[in-house]
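**Student:** Sequence first, predicted model second:
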Amino acid sequence: MDEGLSIDWTQMPTYNTIMSVAAGAGLVSVVLFGRALSRGKTVSYEGQAVNFGVLGVILTVTGAHMTLTWPFAAYFPFDNIIFGEPSLAFGVLLLAAAFLLWRRAEQLRTSTDPVSELRAIAAPLTILIIGLGLSLLAIAAAGLVFQLFAAPPEEPISGLFAQWPWVEAIFMSGLFALTGLGAVLLPAAVRGLRSEGRPSAVQVVTGIALGMSGTVFVLFGALNFFTHIGLIVHTM
């Protein structure tokens, strides 16, 4: 192109599309798994392990690469922190959950109180999960203060709001804030988890926050497979 934004895509590999879909699927999966346990439903622990394992591999590999190599350094360096580091942390947590559920599937299936066992194992992760939640809230604040996330005009659909950068800043910051709120509340929600118990207010809010944000991440990531391809076409 003679005018407008031009990007050397050989120097900036981008894959936050699949990261968004996988992260969203992971958030929704956590909510559905917790709801199944709280309602005393029969759970396929091997199936959950496979699901968490697949999502964990995607997020760990892409998150680690983005965190360690900074592929967006030439144009959007802050995106390496915003998308890479949370994805890496969430991916490792999902892999740990997959390993645990696969190894202890039979034990959990025959246990009289599998929820208590899982709750006790998850307890030491409280500090990390709350820390990640606070980090997501910090990312949301940075997005608003510095008006990040605005798509360039060359990007289809999202680029229509390029002259109003606060629109996408509010949308994405709100999405990160909602996820961060769910993460901060998650340890308290897990501590109160009981088989066939009535969900507490904290559990309801946590489920809504993570479920809604996860769904939006899946849909937004899927949309970006079109918009990012269009951006590449328009800026080669």
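**Tutor:** Yep, it's here.
**Student:** make it CA atoms for all contacts and neighbour counts henceforth
**Tutor:** Noted.
**Student:** what about the longest helix in the protein?
**Tutor:** helix 201-235 (DSSP state H).
**Student:** from the chain's centre, how far out does that one sit?
**Tutor:** 9 Å (Cα atoms, centre = their mean, to the nearest Å).
**Student:** Then stretch 100-110?
**Tutor:** For stretch 100-110, the distance to the chain centre is 25 Å (Cα atoms, centre = their mean).
**Student:** buried ones in that stretch?
**Tutor:** Buried residues in stretch 100-110, counted by 16 or more other Cα atoms under 10 Å: 100-102, 105, 108.
**Student:** any chance of those in a markdown table, plus secondary structure?
**Tutor:** Below are the buried residues of stretch 100-110 laid out as a markdown table (DSSP: H, G, I helix; E, B strand; the rest coil):
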| residue | secondary structure |
| --- | --- |
| Leu100 | helix |
| Leu101 | helix |
| Trp102 | helix |
| Ala105 | helix |
| Leu108 | helix |
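**Student:** Pick the one among these closest to Glu46.
**Tutor:** For these, the closest approach to Glu46 (Cα to Cα) belongs to Trp102, at 5.4 Å.
**Student:** For that closest one, list the residues it contacts.
**Tutor:** When contacts are counted by Cα atoms under 8 Å, 6 or more residues apart in numbering, Trp102 touches 45-46, 49.
**Student:** What separation is there between it and Arg109?
**Tutor:** 11 Å (Cα to Cα, to the nearest Å).
**Student:** now do Leu181
**Tutor:** From Leu181 over to Arg109 (counting by Cα to Cα), the distance is 31 Å.
**Student:** what's next to the helix or strand encompassing Val28, contact-wise?
**Tutor:** Using DSSP states H and E, Val28 maps to helix 16-38. By Cα under 8 Å, 6+ apart, the surrounding residues in contact with helix 16-38 are 42-43, 48, 52, 55, 58-59, 62-63, 83, 87, 90, 94, 115, 193-199, 207, 210-222, 224-225.
**Student:** just to revisit the earlier point, and the longest helix of the chain, what does it pack against?
**Tutor:** With contacts taken as 3 or more Cα pairs under 8 Å, 6 or more residues apart in numbering; DSSP states H and E, helix 201-235 sits against helix 16-38, helix 165-191.
**Student:** Okay, buried residues for it please.
**Tutor:** 202-203, 205-218, 220-221, 224, 227-228, 231, 234-235.
**Student:** if we can go back for a sec, looking at the contacts of Trp102, which are in strands?
**Tutor:** Counting by DSSP state E, no part of these is found in strands.
**Student:** structure B:
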Amino acid sequence: MDFFVGDDTGLVIDWTQMPTYNTIMSIAVGAGLIMLVLLGRDLHRNENFKPEGWALASGTFGLILTITGTHMTLTWPLATYFPFDNIIFGETSLGFGVLLLAVAFYLWKRGTALVASKDRAAEAASVAKPLGIFVLGLGLALFAIAAAGVVFQLFAAPADEPISGAFARWPWLEAIFMSGLFALIGAGAVIFPFTLSSFSSIRPLSGIAKFMGLMWGVAGIAFLLFGALNFYTHIGLILNTMN
């Protein structure tokens, strides 16, 4: 989490000018990525595929990210001192959230037809193909965010933040960690369109699809755990820096 410097008595943050909820956003992003990996696995090999359950999960995560991402994107700046957070967290969450809502809508409305298809995975891939353009664009944007995080040493936590603050003297460390997660998701997004042509329930899973699933799975677990941890660290930071 980004911060600004207070007076000689220590770090003081005016939280009325510093709203933040990238805690729940991080959990929803992580859960959404993990869900997509598991959804792909189910489409590929599970004979008892239940589209309604996946629709409910995708809709839940998508709704959280669309609402919070829209607010952060349109409220400029949401945090007065860090307008770049609107781009990094707001716009990416909005894009991912709308995609998850689209997945939920399709599975809910067309789930029965999908189950009846001779090749569920190929059918889903053919429907997702047009969205691959936007997913590719988001992947390139995530590469840009990752590069900015390293070059400008973003994401560093202040010393007043529990746990993460222990690394405040090395701002490049958290910059590399967070930028690495963005790059992992971006790499999976960039190759996403190229996995669709070979995605099938009746053929072995391609190496590129396995690689994409690995990247999204690892990044999803990391974001889920990091978001859960931030519920503690952000509460501690607020208590440590209140007037």
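**Tutor:** That came through fine. The structure displayed is predicted, hence computed values, not measured ones.
**Student:** List the residues that are in contact with both of Trp102 and Arg109 of structure 1.
**Tutor:** Residues touching both Trp102 of structure 1 and Arg109 (Cα under 8 Å, 6+ apart): Tyr45.
**Student:** before we move on, the earlier item: give the aligned range of the helix holding Val28 of structure 1 in structure 2.
**Tutor:** Aligned by TM-score structural alignment, helix 16-38 of structure 1 falls on residues 22-44 of structure 2.
**Student:** same check, this time on stretch 212-231 of structure 1
**Tutor:** Going by TM-score structural alignment: stretch 212-231 of structure 1 matches residues 218-237.
**Student:** Next, the mean deviation of that stretch compared to structure 1.
**Tutor:** When structure 1 is superposed, stretch 218-237 of structure 2 averages 0.3 Å from its matched positions, counting by mean Cα distance after the TM-score superposition for structure 1.
**Student:** now stretch 31-44 of structure 2
**Tutor:** Looks like 0.7 Å for stretch 31-44 of structure 2 (mean Cα distance after the TM-score superposition for structure 1).
**Student:** What residues of that stretch count as buried?
**Tutor:** 31-37, 39-44.
**Student:** could I get the helices and strands packed on helix 201-235 of structure 1 as TSV with distance to Asp79 of structure 1?
**Tutor:** Shown next, in TSV, are these (distance: least, Cα to Cα, whole Å):
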stretch	distance to Asp79 of structure 1
helix 16-38	9
helix 165-191	12
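**Student:** And those helices: which comes nearest Gly143 of structure 1?
**Tutor:** helix 165-191 (5.6 Å).
**Student:** and that closest one, which stretch of structure 2?
**Tutor:** With TM-score structural alignment applied, helix 165-191 of structure 1 matches the range 171-197 in structure 2.
**Student:** which residues does the corresponding residue of structure 1 for Gly132 of structure 2 contact?
**Tutor:** Using TM-score structural alignment, the partner of Gly132 of structure 2 in structure 1 is Thr126. Contact partners of Thr126 of structure 1, counting by Cα under 8 Å, 6+ apart, are Pro187.
**Student:** Enumerate every residue touching the corresponding residue of structure 2 for Thr110 of structure 1.
**Tutor:** Here Thr110 of structure 1 is matched to Ala116 in structure 2, going by TM-score structural alignment. The contact partners of Ala116 of structure 2, by Cα under 8 Å, 6+ apart, come to none.
**Student:** where's Ala116 of structure 2 relative to Arg110 of structure 2, distance?
**Tutor:** 10 Å.
**Student:** From Leu59 of structure 1, how far out is Pro114 of structure 1?
**Tutor:** Using Cα to Cα, we find Pro114 of structure 1 at a distance of 27 Å from Leu59 of structure 1.
**Student:** how far does the helix holding Val28 of structure 1 sit from the chain's center?
**Tutor:** Chain-centre distance of helix 16-38 of structure 1: 8 Å, with Cα atoms, centre = their mean.
**Student:** who wins for neighbours among the contacts of Trp102 of structure 1?
**Tutor:** Ala49 (22 neighbours; other Cα atoms under 10 Å).
**Student:** list the contacts for the alignment partner in structure 2 of that one?
**Tutor:** Aligned against structure 2 by TM-score structural alignment, Ala49 of structure 1 finds its counterpart in Ala55. Counting by Cα under 8 Å, 6+ apart, Ala55 of structure 2 makes contact with 103-108.
**Student:** measure Thr23 of structure 2 to Met215 of structure 2 for me?
**Tutor:** In this view, Thr23 of structure 2 and Met215 of structure 2 are 21 Å apart by Cα to Cα.
**Student:** and the gap between the residue positioned nearest the centre of structure 2 and Trp170 of structure 2?
**Tutor:** Centroid-nearest residue in structure 2: Val29, 3.3 Å away (criterion: Cα atoms, centre = their mean). Shown here: Val29 of structure 2 relative to Trp170 of structure 2, a distance of 26 Å by Cα to Cα.
**Student:** now Trp216 of structure 2
**Tutor:** From Trp216 of structure 2 to Trp170 of structure 2 the distance is 27 Å (Cα to Cα).
**Student:** what's the answer for Ser117 of structure 2, then?
**Tutor:** Ser117 of structure 2 sits 53 Å away from Trp170 of structure 2, going by Cα to Cα.
**Student:** again, but for Leu33 of structure 2
**Tutor:** Counting by Cα to Cα, the separation of Leu33 of structure 2 from Trp170 of structure 2 is 29 Å.
**Student:** now Ile133 of structure 2
**Tutor:** Distance of Ile133 of structure 2 to Trp170 of structure 2, given as Cα to Cα: 37 Å.
**Student:** likewise Leu196 of structure 2?
**Tutor:** From Leu196 of structure 2 to Trp170 of structure 2 the distance is 41 Å (Cα to Cα).
**Student:** the more surrounded of those two?
**Tutor:** Leu196 (22 against 13).
**Student:** Now do the contacts for the more buried one.
**Tutor:** Contacts of Leu196 of structure 2 by Cα under 8 Å, 6+ apart are 122, 125-126, 128-129.
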